[in-house]
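*Asks:* A predicted structure for the sequence below; I have some questions about it.
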Amino acid sequence: MRSAQDILDLLQELETEPADYLEDQDLDFKEWIPRSMNDSLNLVIEMAVCMANGGGGVVVFGVRDHVTGREKAILGVPPEIDVNRLKKAVYDSTDPKLTPNFEEIRVPEGTGRLLVMTVFPGLPPYTDTSGKGKVRVGKDCQPLTGTMRRRIMVETGETDFTAERLNERPEELISAAALETLVNAARREKAPEDLLRADGMDILAQLGVIQDGQMTRAGVLLCGTEKAISKYIPGYGWTHLRMQSDTRYTDRADGRDALLVALSRIMDRINADNPIFTLEQGLFHFEYRTYPEIALREAVANALCHADFRIAGPILVKQGPDKLEISNPGGFIAGITPENILHHQPAARNPLLVDALAKLRLVNRSNLGVGRMFEALLIEGKEPPVIHESGDSVALTFMRREFSREFRLFVAEESQKGRALSLDQLLVLQYVLAHPEIDSATAAGICQRPEQNARGIMDGMERLGYVERGGAGRGTYWTLHSDLHQKIAAPGDPDRDRRIDWEAAKTRVLSVLMERARRGNEGLNNTDIRRITHYDRNQVRRLMMELMKENDSIQKEGERRWTRYVYSM
């Protein structure tokens, strides 16, 4: 949970960012409603319920959204507001009862007083005493609809579709071929010996998918016959399409196999059109597929084990000329979003199924799978997958990209030096290879880290000689070190020597100026522009004179060593 000091540190950001930009799954800012005590109490109750249903969090009362500057944003809470009254109102008006903690923060602006309400995680769903409620999803409080209530029950383990027991003899439901596939896969992954020594039904009992002699739906998904799967999990199935365009396909395969059989069949079909590239390094030849197999396997396995099997819809794989998309029915749960998925606490929609696969070491319960996907692509010089949620489904898209021999060799060399690149460093390097600069806010977004952590990442990369720093204070940015760029850029990259032609230099400088203006950052000085273009001081002066003549929005501020160029929006 956020401490009072954490909140005070965040308030400094209000000088340059509106409060809503600083909000997160576990943090909200709310303006107090001075005209009506009842409206204020209702707001406090609503936010307590919302945060409790979203896994807990902090609400800061007395701060206005959508404005920049502390004076405008921090209005405060009236001094006569009694926190004991607020705590009692929340307790009396919630079901089950909530007892949030309230803390006062003193500030120089507004009334001089902010109230911080901390709501601790509990056992949702929570509502007010009239049965109404909301749930925190990302930065929003959404109505606690029937679908949301069901999702919360899944997240808290109150309902697990795969754990339901079936009134039929397990022997009648099991496919011998699927069970053999499961055992063989467990051996390859070096599952615990006590599991591997078990036979047939015993291994399923040890996995927990047979309970008190009864088969669960998880057991049917793992090793059931197609007839049993159709009967007890009628919504489940998989489809692989070879796409000719976004709307037409040339080949299709469908199945209702047990999960590990399905995984094998889907992987075989994908790899039939997943060419291998051979990298020669000394006496060794290394083979790499267009789509890294480890990334594909993690993606397909995630789609199979995290699908919502109550929704009728297949695990769908669409493989086209330039991309491959894997989607499954069932949206994100537990506050996971595409923007925080790399580091969010793991959450399973189907706990019994995932637990059984984890015991077999066929999936990872520590939320490492998504990171492995990203890493497998990034170390080959390819962009990470794109993940998005659409209604009640999640899709992951791999773009078809060429293998980068230069980048892969660089990663291997760094590893040999004892400097294995982290996922954060890989994400940043791929970004600055494609963009002229990166600031800490952008680094925080692509690494899915707090901005303070992102600054530490960038400082560390600067010490290693990967990037160069420009600007100062809030205007600090980093560019890829010229020597490293020459080493890891593709041979056909026209920018490989970092000295770009005159017109391209003007375009790049204009683009950076516009982007910095959009973010509210200061402009560029001669040193900054030299880093971008790799021209000398006099060439930069001449370039900027031409650029100002061509574009009235670019203005010069200051003289001599204090000269700075800015873009007026």
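*Replies:* On my side now, so go ahead. Numbers count the residues shown, from 1 in each chain.
*Asks:* Please make it C-alpha for all contacts and neighbour counts, starting now.
*Replies:* Noted.
*Asks:* residues in contact with stretch 321-330?
*Replies:* 243-245, 299-300, 303-304, 306-309, 311-319, 392-401 (C-alpha atoms under 8 Å, 6 or more residues apart in numbering).
*Asks:* So which of the residues you listed sit within helices?
*Replies:* 299, 300, 303, 304, 306 (DSSP state H).
*Asks:* For the second one, give me its contacts.
*Replies:* Right, residue 300. Going by C-alpha under 8 Å, 6+ apart, residue 300 touches 263, 326.
*Asks:* any idea how far it lies from residue 324?
*Replies:* 11 Å (C-alpha to C-alpha, to the nearest Å).
*Asks:* Let's see if you can find the most crowded of the ones in helices among the contacts of stretch 321-330.
*Replies:* When neighbours are counted by other C-alpha atoms under 10 Å, residue 304 leads the ones in helices among the contacts of stretch 321-330 with 26 neighbours.
*Asks:* contacting residues for it?
*Replies:* For residue 304, the contacting residues are 259, 263, 315, 328, by C-alpha under 8 Å, 6+ apart.
*Asks:* One more pass at 7 Å, please.
*Replies:* Residue 304 sits next to 259, 315 when contact means C-alpha atoms under 7 Å, 6 or more residues apart in numbering.
*Asks:* I'd assumed residue 201 was in contact with residue 195.
*Replies:* No: Residue 195 lies out of contact with residue 201 (C-alpha atoms under 7 Å); the separation is 11.2 Å.
*Asks:* For residue 427, see how far away the spatially closest residue to residue 381 that is not a sequence neighbour is.
*Replies:* Excluding the flanking residues, the one nearest residue 381 by C-alpha to C-alpha, 6 or more residues apart in numbering is residue 404, at 5.0 Å. According to C-alpha to C-alpha, residue 404 stands 15 Å off from residue 427.
*Asks:* ok, now residue 125?
*Replies:* Separation of residue 125 from residue 427 (C-alpha to C-alpha) stands at 37 Å.
*Asks:* Mind checking which of the two has more residues around it?
*Replies:* Taking neighbours as other C-alpha under 10 Å, residue 125 and residue 427 compare with residue 125 leading, 23 against 20.
*Asks:* Setting aside sequence neighbours, what's the nearest residue to that one?
*Replies:* Residue 125 sits nearest to residue 53 (C-alpha to C-alpha, 6+ apart), 5.7 Å away.
*Asks:* Report how many residues lie close to that neighbour.
*Replies:* Counted with other C-alpha under 10 Å, residues neighbouring residue 53 total 29.
*Asks:* and it, what does it touch?
*Replies:* Counting by C-alpha under 7 Å, 6+ apart, residue 53 touches 124, 125, 126, 135, 136.
*Asks:* Could you look up the SS state of the first one?
*Replies:* Spelled out, it's residue 124. Taking DSSP: H, G, I helix; E, B strand; the rest coil as the rule, one finds residue 124 in the coil state.
*Asks:* Quickly note the distance from the residue nearest to it when sequence neighbours are not counted to residue 409.
*Replies:* Spatial nearest neighbour of residue 124, excluding adjacent residues (C-alpha to C-alpha, 6+ apart): residue 53 at 5.3 Å. Separation of residue 53 from residue 409 (C-alpha to C-alpha) stands at 48 Å.
*Asks:* before we go on, here's another structure to hold up against the first:
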Amino acid sequence: MNKFTIQQLQQMRESEDRVEFKAGEGGNVSYDGRGKTNPKDRRRCILGYVIALCNEGGGRLVIGMHDNYPHRVTGTRQAQDAIGRLESDIYRDTTIRPEIYELYDEENRRVLVIEVPSRPIGKVFKFEDVPLMRVGEELKPMSDAMYLKILQESEPDFSEKICEGLSLEDLDEEAIRVMKKKYADRWEKPEFNNIPTNQVLKDFMLMDNDGHLNYAALILLAKSEVIYRYLPCDNVVVEYRLYHHMIEYTARAEFREPLFLLVDHVWDYINQPASNPLQHYRDKFARYALPAFNEDVVREAVLNAICHRVMFIQSDIVIKQYPDMLVITNAGGFPVGVDTDNILSVNSMPRSRRICEVLQKTGLVEKRGQGVDRMFAISISEGKPIPDYSLTDEWQVCLRLHGTIQDPALLLLIHDIQRNRATTEQLNAFDLLALYRVSRGESIRNVDSVTLKKLLSQELLIETSDGIKLTPLYDEMKLRAGVTDKTEDKNIQVNDTAKTSQLTERQKKIYHIIKDGTINDTVNDTANDTVTAKTLSEALGASIITIKRDLAAMQSVGVIKRVGSDKTGHWEAIVK
């Protein structure tokens, strides 16, 4: 064990270094809070702090040093000549195995250090049946969001569990035929279509050697009425609305089918001419059109939602469709370690791994970690905004897919670049995202050095006195697309009065906070940099998710824009 010195402990900060200091001169830090009637007081004991530190990922409880920085040594008689017993008691009462040692300063004052290990993955420790966490100077019940996040860390693959009572007769023959055909077509093995179903199910690990089928078999292949019997929440609901402000839907369809049939039927419903309108763009004198919603992007998004949803939360996958946007939500929030900033760079583990493996074998989804890349690459290549996960929270993933061609010049530029390159030399999702960010005047701080060097060497990006700019070919593409400086200004700049009249009263307040640099009537030149959903929530008395929805609505109207990444960027008001 690596023991800290008193000098090292004195330089530590309680929150940053996961350490808790207690004076305890007389050895009076209670072991278990016994004798105190108030639960809040009982928690502030050795067991309470050990449990909270363990839940935080490990740390140390230091007794015999003042909690004010730089933590003056007070000395303590806590567990004097009884360190072994204290270790045993903590292990007996919590199953946490600490390591305890003592230090002495130059005046022979004693300091007791209790090193607390990190909790096991997916494990939450409790004191008096309450999971604890440190909040400032207090020990409080762990938030629901953190509790759920920890539980999901080691969440077993629901789809590989045996579905008791499910039989071969419960499976849909057409779904089985489609599964076999997709595998045969992908791997060019037509003979696979004739392999006995039992053998295919075992090869795909949908059936064990004793003939028991799992939940992956149910979701992928079972008849509709059987799915409803075992998983009544396994539905995909599509609601169509003409306008974003509408509460009632114009049309609605509910899909409860084996997944190998469902994904085609969901796409067919979304892809109706009236609800998936064509988006037109120019290339000199020729006019072309793209559907608002790309089939590959939509299929990938729906299958991602199915593979990553949390099945123990009784909630359907809901797709809200508008003429210019799809909003897809699934229960459970991002997998552990994934956020809006690293979603392209982190290979997450799908919650339904068995389902995902079968979908990969049959070619319905890309290799793990490549599906989101593909969604981003296609959206950028079509001149549309990138997939937007900014409304995701701990309880659900919310993906917004924009259907409007926002930058026809970038569309033409990428098209010309890609069509003249061999497959191995095509721009990847990270290259395209860098071009996208530069085209919008966003910061390139999050662009990795390899991508930046590559694009500069190929002269797709150029260094100027004003920073990194797109290749001069981009200006040529604006002319080909009929985008003049005047029309561009109309797209980028908006009339303050006309646009803000569409906002709610709360959204108007948000707009003026961002525009005027005023928070709680205090002028701040850097207010834009500090305005977050949290600060707005506190200032306006609304929940964070409500504020996020307001910001998203204001962004779609065109009165604010996001500069930089979701984590490190800031909001700016758009005024003429």
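*Replies:* Perfect, thanks for sending it. Predicted model, so just to flag it, every value in this text is computed and none were measured.
*Asks:* that older thread, of the contacts of residue 53 of structure 1, which is the most crowded?
*Replies:* Ranked by neighbour count (other C-alpha under 10 Å), those have residue 135 at the top, with 29 neighbours.
*Asks:* Could you pull out the buried residues of stretch 284-302 of structure 1?
*Replies:* In terms of neighbour count (16 or more other C-alpha atoms under 10 Å), stretch 284-302 of structure 1 has its buried residues at 289-293, 295-302.
*Asks:* Could you do stretch 220-235 of structure 1 as well?
*Replies:* 220-226, 228-230, 233-235.
*Asks:* of these, closest to residue 105 of structure 1?
*Replies:* Using C-alpha to C-alpha, residue 235 is the member of those that lies nearest residue 105 of structure 1, at 52.1 Å.
*Asks:* Pipe the buried residues of stretch 284-302 of structure 1 into JSON lines and attach distance to residue 83 of structure 1 per row.
*Replies:* Output for those, formatted as JSON lines (distance: C-alpha to C-alpha, whole Å):
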{"residue": "289", "distance to residue 83 of structure 1": "61"}
{"residue": "290", "distance to residue 83 of structure 1": "60"}
{"residue": "291", "distance to residue 83 of structure 1": "57"}
{"residue": "292", "distance to residue 83 of structure 1": "56"}
{"residue": "293", "distance to residue 83 of structure 1": "56"}
{"residue": "295", "distance to residue 83 of structure 1": "51"}
{"residue": "296", "distance to residue 83 of structure 1": "53"}
{"residue": "297", "distance to residue 83 of structure 1": "53"}
{"residue": "298", "distance to residue 83 of structure 1": "49"}
{"residue": "299", "distance to residue 83 of structure 1": "48"}
{"residue": "300", "distance to residue 83 of structure 1": "50"}
{"residue": "301", "distance to residue 83 of structure 1": "49"}
{"residue": "302", "distance to residue 83 of structure 1": "45"}
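*Asks:* Residue 77 of structure 1: which of those residues is nearest?
*Replies:* When those are compared for distance to residue 77 of structure 1 (C-alpha to C-alpha), residue 302 wins out at 46.4 Å.
*Asks:* What does that closest one correspond to in structure 2?
*Replies:* Aligned by TM-score structural alignment, residue 302 of structure 1 pairs with residue 304 of structure 2.
*Asks:* What separation do you get for the closest residue to its match other than its chain neighbours and residue 298 of structure 2?
*Replies:* Nearest non-adjacent residue to residue 304 of structure 2, counting by C-alpha to C-alpha, 6+ apart: residue 371, 7.9 Å away. Separation of residue 371 of structure 2 from residue 298 of structure 2 (C-alpha to C-alpha) stands at 11 Å.
*Asks:* One more: residue 399 of structure 2?
*Replies:* 11 Å.
*Asks:* do the same with residue 447 of structure 2
*Replies:* Residue 447 of structure 2 sits 26 Å away from residue 298 of structure 2, going by C-alpha to C-alpha.
*Asks:* Looks like residue 488 of structure 1 contacts residue 405 (just checking).
*Replies:* No: in terms of C-alpha under 7 Å, residue 488 of structure 1 does not count as a neighbour of residue 405; the distance is 8.4 Å.
*Asks:* sorry, back to before: quick check: of the contacts of residue 53 of structure 1, which lies closest to residue 281 of structure 1?
*Replies:* Among these, residue 136 lies closest to residue 281 of structure 1 (C-alpha to C-alpha), at 51.1 Å.
*Asks:* State whether the closest one is indeed within a strand.
*Replies:* Yes: applying three-state DSSP, one finds residue 136 of structure 1 inside a strand.
*Asks:* Tell me if I'm right that it and residue 48 touch.
*Replies:* No: in this structure, residue 136 of structure 1 is not within contact of residue 48 by C-alpha under 7 Å, at 10.1 Å.
*Asks:* element containing the counterpart of residue 201 of structure 2 in structure 1?
*Replies:* Taking TM-score structural alignment, residue 201 of structure 2 has residue 204 as its aligned residue in structure 1. Assessed by DSSP states H and E, residue 204 of structure 1 sits inside helix 200-207.
*Asks:* And that helix against structure 2, how far off on average?
*Replies:* Compared with structure 2 after fitting, helix 200-207 of structure 1 deviates on average by 1.9 Å (mean C-alpha distance after the TM-score superposition for structure 1).
*Asks:* Buried residues, that helix. List them.
*Replies:* Neighbour count says helix 200-207 of structure 1 has 201, 203, 204, 205, 207 buried, by 16+ other C-alpha under 10 Å.
*Asks:* Name the nearest residue to the third one, sequence neighbours excluded.
*Replies:* What sits nearest to residue 204 of structure 1 in space, not counting adjacent residues and going by C-alpha to C-alpha, 6+ apart, is residue 210, at 5.7 Å.
*Asks:* Residue 199 of structure 1 versus that neighbour, what's the distance?
*Replies:* Relative to residue 199 of structure 1, residue 210 of structure 1 is positioned 13 Å away (C-alpha to C-alpha).
*Asks:* Looking at the two, which is more packed in?
*Replies:* residue 210 (23 against 10).
*Asks:* how about the more buried one, what does it touch?
*Replies:* Counting by C-alpha under 7 Å, 6+ apart, residue 210 of structure 1 has contacts 204, 216, 219.
*Asks:* List which of these are still in contact in structure 2.
*Replies:* Among the contacts of residue 210 of structure 1, the ones still in contact in structure 2 (both residues aligned by TM-score structural alignment, their matches' C-alpha atoms under 7 Å) are 204, 216.
*Asks:* can you confirm residue 469 of structure 2 is in a helix?
*Replies:* No: Residue 469 of structure 2 sits outside any helix when classified using three-state DSSP, being strand.
*Asks:* Whichever helix or strand residue 280 of structure 1 is part of: which residues count as buried?
*Replies:* In the assignment (DSSP H and E), residue 280 of structure 1 maps to strand 276-281. Neighbour-count burial for strand 276-281 of structure 1, counted by 16+ other C-alpha under 10 Å, picks out residue 279.
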